[in-house]
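# this one's sequence-less:
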């Protein structure tokens, strides 16, 4: 069962010069919920992430966090309000050990770091998420893509995120690693976070999602709670089902003699 509302975007729009990147997009996220945003390249997913994460400000509509209308001026402001974003490239330092990457940007103490405590905290935080990583001293670059995603998720949970935005976390992963990452996505939801999962893969979205928002050319192409849509319909809508059906219908009505030469 989902809890209180964490954030809401209502009829949000964004324009870059003469390019309308988003128009009339709405999304609501609650505690203990995974809201999946689906769309192909150019659908507006990246722009939506940047607005939620404080990188860009919306031009139209409203954005509220815990019921308060906001216009975030930076990712730090979003983070201070409990919104953590894990991008596809993860922004890790490959040669640094796992524990250093876990605390990157959140170190305490100006001149001296309690490295033993930081190592122990990293191990404990990973174990709480069910991630059994034997050596937190190994360079994070030696981990698989799926393991690095899981470390990033555990890090966000540990440092008090209320909202976790995941940008295509399974895009570059194989089947097994994708399954592992999705397992920890649900663990974040079970820990009470609200998760916005950005993806172009309806199969991955349907495995974990509670709500699905479809974007197409910067506009909403559908919004469905899980109980009201199946995987087949979700896949069809994402593939532009209505457009495909209309094209198929038109082709079927056209007499072959009247079709233009190939």
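Yep, it's here. Here the structure is a predicted model, which is why all the values come from computation and not from measurement.

# only C-alpha atoms for contact and neighbour calcs from this point on.
Noted.

# do a quick rundown of the helices in this protein.
45-52, 75-80, 98-102, 115-128, 145-158, 175-190, 202-208, 231-238, 241-253 (DSSP state H).

# in CSV: those helices, plus mean neighbour count.
Converted to CSV, those look like this (neighbours: other CA atoms under 10 Å):
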stretch, mean neighbour count
helix 45-52, 22
helix 75-80, 17
helix 98-102, 24
helix 115-128, 16
helix 145-158, 22
helix 175-190, 18
helix 202-208, 18
helix 231-238, 17
helix 241-253, 11
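
# take a look at this one as well, against the first:
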């Protein structure tokens, strides 16, 4: 997919208040199919609130959310799921005592004559994991016995059982080692290859630059920059996150734009 593809999900002028706290103010965001959009910002920038408005946890106060060009109302998580939006939160919400198959189909169990169809669920689980190139010892071992990276990819795979078109990943590489992080980032790229729109929330700029197409920066609940990764340095992204307008990159750009010599 190219950057000119029409957004599958678009937020325009979205605001959200909690009592006296204005969490989001006139935020815009567009998610396109086959692209990874990273959502970055300091703690308290509004990232969690924004994804929860998309996921239906916190209905917006003002602004619009559009799905494939049509304005929609997302008032509860079921509304988001019905549209085709899946969210994988940082806590993963996996059931440690259940095996991988049971976790993948939790709440979406397949039945045959009112009895759980274990054979069909296992078959579909194996197909899904194989399609995503996810390697785990067995789909019949308890999730508690998996590594952190394996647990993360199982949680992402579970989100795909409902065939969503947009997947939101909340800090998927937090607290993971180098190899486990690589496994998760590989999976993010495979989601893009499947034509999904991916929203990646992360504090790790290296991870963001490795897999994202665009980076949307939030600062104090407002948009503070939208960058194409291929045209942007990590320093520019960090400057937008921190609000540091005066830095080496901005000074070099100003000199080039103004035709100035060295100071």
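Nice, thanks for sending it over. From a predicted model like this one, the values you see are computed outputs, not experimental measurements.

# where does the TM-score land?
Put the two chains on top of each other and the TM-score (TM-score structural alignment, normalised by the length of structure 1) is 0.89; 245 aligned residues with a CA RMSD of 1.6 Å.

# neighbours around the residue mapped onto residue 129 of structure 1 from structure 2, how many?
Residue pairing (TM-score structural alignment): residue 129 of structure 1 is matched to residue 132 of structure 2. Residue neighbour count, defined by other CA atoms under 10 Å, stands at 18 for residue 132 of structure 2.

# do you know how far residue 132 of structure 2 is from residue 124 of structure 2?
Distance from residue 132 of structure 2 to residue 124 of structure 2, counting by CA to CA, to the nearest Å: 12 Å.

# cool, residue 58 of structure 2 as well?
Residue 58 of structure 2 sits 33 Å away from residue 124 of structure 2, going by CA to CA.

# cool, residue 255 of structure 2 as well?
On the measure of CA to CA, residue 255 of structure 2 and residue 124 of structure 2 end up 58 Å apart.

# likewise for residue 16 of structure 2?
40 Å.

# likewise residue 175 of structure 2?
For residue 175 of structure 2 relative to residue 124 of structure 2 (CA to CA), the value is 30 Å.

# over to residue 203 of structure 2?
Going from residue 203 of structure 2 to residue 124 of structure 2 by CA to CA gives 34 Å.

# again with residue 248 of structure 2
Taking CA to CA, one finds residue 248 of structure 2 at 52 Å from residue 124 of structure 2.

# cool, residue 223 of structure 2 as well?
For residue 223 of structure 2, the distance to residue 124 of structure 2 - CA to CA - is 41 Å.

# now which residue in structure 1 aligns to residue 181 of structure 2?
In structure 1, residue 181 of structure 2 lands on residue 178 (TM-score structural alignment).

# nope, residue 192 of structure 2 is what I was after
Match for residue 192 of structure 2 (TM-score structural alignment): residue 189.

# that match: what's its closest spatial neighbour, skipping adjacent residues?
residue 32 (4.7 Å; CA to CA, 6 or more residues apart in numbering).

# isn't the one you found right next to residue 186, touching?
No - checked against CA atoms under 8 Å, the pair residue 32 of structure 1 and residue 186 is beyond contact range at 9.1 Å.

# tell me the strands in the stretch 1-150 of structure 1, going along the chain?
5-16, 19-30, 33-38, 60-65, 68-69, 83-86 (DSSP state E, counting those that start in this stretch).

# of the ones you listed, which is nearest residue 226 of structure 1?
strand 33-38 (9.8 Å; CA to CA).

# circling back: list the contacts for the match of residue 129 of structure 1?
157, 187, 190, 191 (CA atoms under 8 Å, 6 or more residues apart in numbering).

# ok, now which ones touch residue 214 of structure 1?
By CA under 8 Å, 6+ apart, the contact set of residue 214 of structure 1 is 37, 38, 39, 220, 221, 222, 223, 237, 238.

# rewinding a little: and the helices of structure 1 as JSON lines, adding distance to residue 10 of structure 1?
JSON lines is the format used below for the helices of structure 1 (distance: least, CA to CA, whole Å):
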{"stretch": "helix 45-52", "distance to residue 10 of structure 1": "12"}
{"stretch": "helix 75-80", "distance to residue 10 of structure 1": "18"}
{"stretch": "helix 98-102", "distance to residue 10 of structure 1": "34"}
{"stretch": "helix 115-128", "distance to residue 10 of structure 1": "35"}
{"stretch": "helix 145-158", "distance to residue 10 of structure 1": "26"}
{"stretch": "helix 175-190", "distance to residue 10 of structure 1": "23"}
{"stretch": "helix 202-208", "distance to residue 10 of structure 1": "22"}
{"stretch": "helix 231-238", "distance to residue 10 of structure 1": "21"}
{"stretch": "helix 241-253", "distance to residue 10 of structure 1": "25"}
